[in-house]
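Asks: I would like to see how this sequence folds:
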Amino acid sequence: MTTLNKIAKIFIVALLGFQVISCGTILYPERRNQEAGRIDVGVALMDGAWLLVGLVPGIIAFAVDFTTGAIYLPDSKSGQLDYDHIRAIRFDPETTTCTQIEGIICKETSHDIKFSDEHIRYSRVKTREELPAIFSSVRQ
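Replies: So this is what the prediction gives:
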């Protein structure tokens, strides 16, 4: 094998490796499934750089990031609650176990949580009016 062939193979492997790490879908997995929003210029520039390498890699990079939503910046309102649209789910706290409550939360929100997680805090709430006071006492 000639030196030129070795260099070409190393270049192709490096190029493909760079494409994998420069993809917004891989860099920002938490952004997957976002809907349209403000485009992240950094991700768009990385995807656009692939247009310099070739039309196909550039189009693929843009297609993947637009399809998954990873090219969009996170919503600036994330972490803020809309108290007007909170839905109450009622259950009997005397007969419902923590595991059952975790199942209810998963069913209603599609988020799998465990009360054993050290980051989870829970409180007993009787009315919606109590929520702002409870959430304001929690430090982020």
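
Asks: From here on, just use CA atoms for contacts and neighbour counts.
Replies: Will do.

Asks: What distance do you get for the closest residue in space to Ala49 that isn't next to it in sequence to Ala44?
Replies: Of all residues not flanking Ala49 in the chain, Gly58 sits nearest, at 7.1 Å (Cα to Cα, 6 or more residues apart in numbering). For Gly58, the distance to Ala44 equals 10 Å [Cα to Cα, to the nearest Å].

Asks: Contact partners for the residue nearest to Ala49?
Replies: By Cα atoms under 8 Å, 6 or more residues apart in numbering, the residues touching Gly58 are 47-52.

Asks: Of all the residues in the longest helix anywhere in the chain, which ones are buried?
Replies: In the chain, with assignment by DSSP state H, the single longest helix is helix 3-21. Of all the residues in helix 3-21, those buried under the rule 16 or more other Cα atoms under 10 Å are Gln19.

Asks: what packs against that helix?
Replies: Helix 3-21 is packed against no helix or strand, with contacts defined by 3 or more Cα pairs under 8 Å, 6 or more residues apart in numbering; DSSP states H and E.

Asks: For that helix, report the contacting residues that lie outside it.
Replies: Helix 3-21 is contacted by residues 26-27, 50 when judged by Cα under 8 Å, 6+ apart.

Asks: One more, so I can put them side by side:
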Amino acid sequence: MHMRFRLIGGVLAVTLLTQLSACGTLFFPDRRGQIEGKIDPVVAGLNAVGLLFGVIPGLIAFGIDFATGAIYLPEGQSAQVDPQQLQKTIGADGKIDNAQLKALIERETGHSLPLDDPRLILHTGSVEQLAAYGLHPAA
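Replies: Predicted coordinates for the structure are as follows:
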């Protein structure tokens, strides 16, 4: 009898924990009730992390976020910036002006990124790396 209660309690606890693993539902409760839209890459990425802990919790997280609509971006928002606008942040020397880029991202998406943080790691690329991906440099 004691073992049965432990088993039922364990199953209940695991079920509740997997239900709470739906990231979008927890982090963006105001998005609940949406039925369509653009998928938020942040929520999708966080749900994908749930797949690292096991297939079932990850699938449950995706399922809950799709069912509640929390995985979709709010109406009129996007997760990307127009490439034409990004061209304006490149200076004459071919380097990106972090202040202009930060202002553009904040204006277009409403999110402020710490681009002036001294801990920010900048990666440089080369024309050869672009060619390896089939891309052509255009600055």
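
Asks: Could you get me the TM-score between them?
Replies: Here the superposed chains carry a TM-score of 0.40, computed using TM-score structural alignment, normalised by the length of structure 2; 63 aligned residues with a Cα RMSD of 2.6 Å.

Asks: picking that back up, next secondary structure after the longest helix of structure 1?
Replies: Counting by DSSP states H and E, the next helix or strand C-terminal to helix 3-21 of structure 1 is helix 24-27.

Asks: Report all helices and strands that that following helix contacts.
Replies: Using 3+ Cα pairs under 8 Å, 6+ apart: helix 24-27 of structure 1 touches helix 55-68.

Asks: okay, the angle between the helix it packs on and helix 3-21?
Replies: Orientation check (axes from the mean of the first three to the mean of the last three Cα atoms, to 10 degrees): helix 55-68 of structure 1 against helix 3-21 gives 20 degrees.

Asks: Buried ones in helix 55-68 of structure 1, by neighbour count?
Replies: Buried positions in helix 55-68 of structure 1, judged by neighbour count with 16+ other Cα under 10 Å: 57-58, 61-62, 64-68.

Asks: Next, format these as CSV and append distance to Ile21 of structure 1.
Replies: Shown next, in CSV, are the buried residues of helix 55-68 of structure 1 (distance: Cα to Cα, whole Å):
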residue, distance to Ile21 of structure 1
Pro57, 13
Gly58, 14
Ala61, 11
Phe62, 14
Val64, 13
Asp65, 13
Phe66, 16
Thr67, 17
Thr68, 16
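
Asks: Looking at those residues, which is nearest Glu102 of structure 1?
Replies: Of all the buried residues of helix 55-68 of structure 1, Thr68 has the smallest distance to Glu102 of structure 1: 28.1 Å, by Cα to Cα.

Asks: Is it correct that that closest one is in contact with Gly24?
Replies: No. Thr68 of structure 1 is not in contact with Gly24 according to Cα atoms under 8 Å; the separation is 9.1 Å.

Asks: quick one, what contacts Leu45 of structure 1?
Replies: Listed by Cα under 8 Å, 6+ apart, Leu45 of structure 1 has no contact partners.

Asks: Distance check, it against Leu52 of structure 1.
Replies: Distance, Leu45 of structure 1 to Leu52 of structure 1, using Cα to Cα: 11 Å.

Asks: need the contact list for Phe59 of structure 2.
Replies: For the record, residue 59 of structure 2 is Leu, not Phe. Here Leu59 of structure 2 is in contact with 50-51 (criterion: Cα under 8 Å, 6+ apart).

Asks: Can you mark which positions in the strand or helix carrying it are buried?
Replies: For Leu59 of structure 2, the host element (DSSP H and E) is helix 55-68. For helix 55-68 of structure 2, the neighbour count (16+ other Cα under 10 Å) marks 57-66, 68 as buried.

Asks: Determine the number of other residues adjacent to Thr25 of structure 1.
Replies: 23 (other Cα atoms under 10 Å).

Asks: My error: substitute Arg4 of structure 2 in the last question.
Replies: When counting by other Cα under 10 Å, one arrives at 9 neighbours for Arg4 of structure 2.
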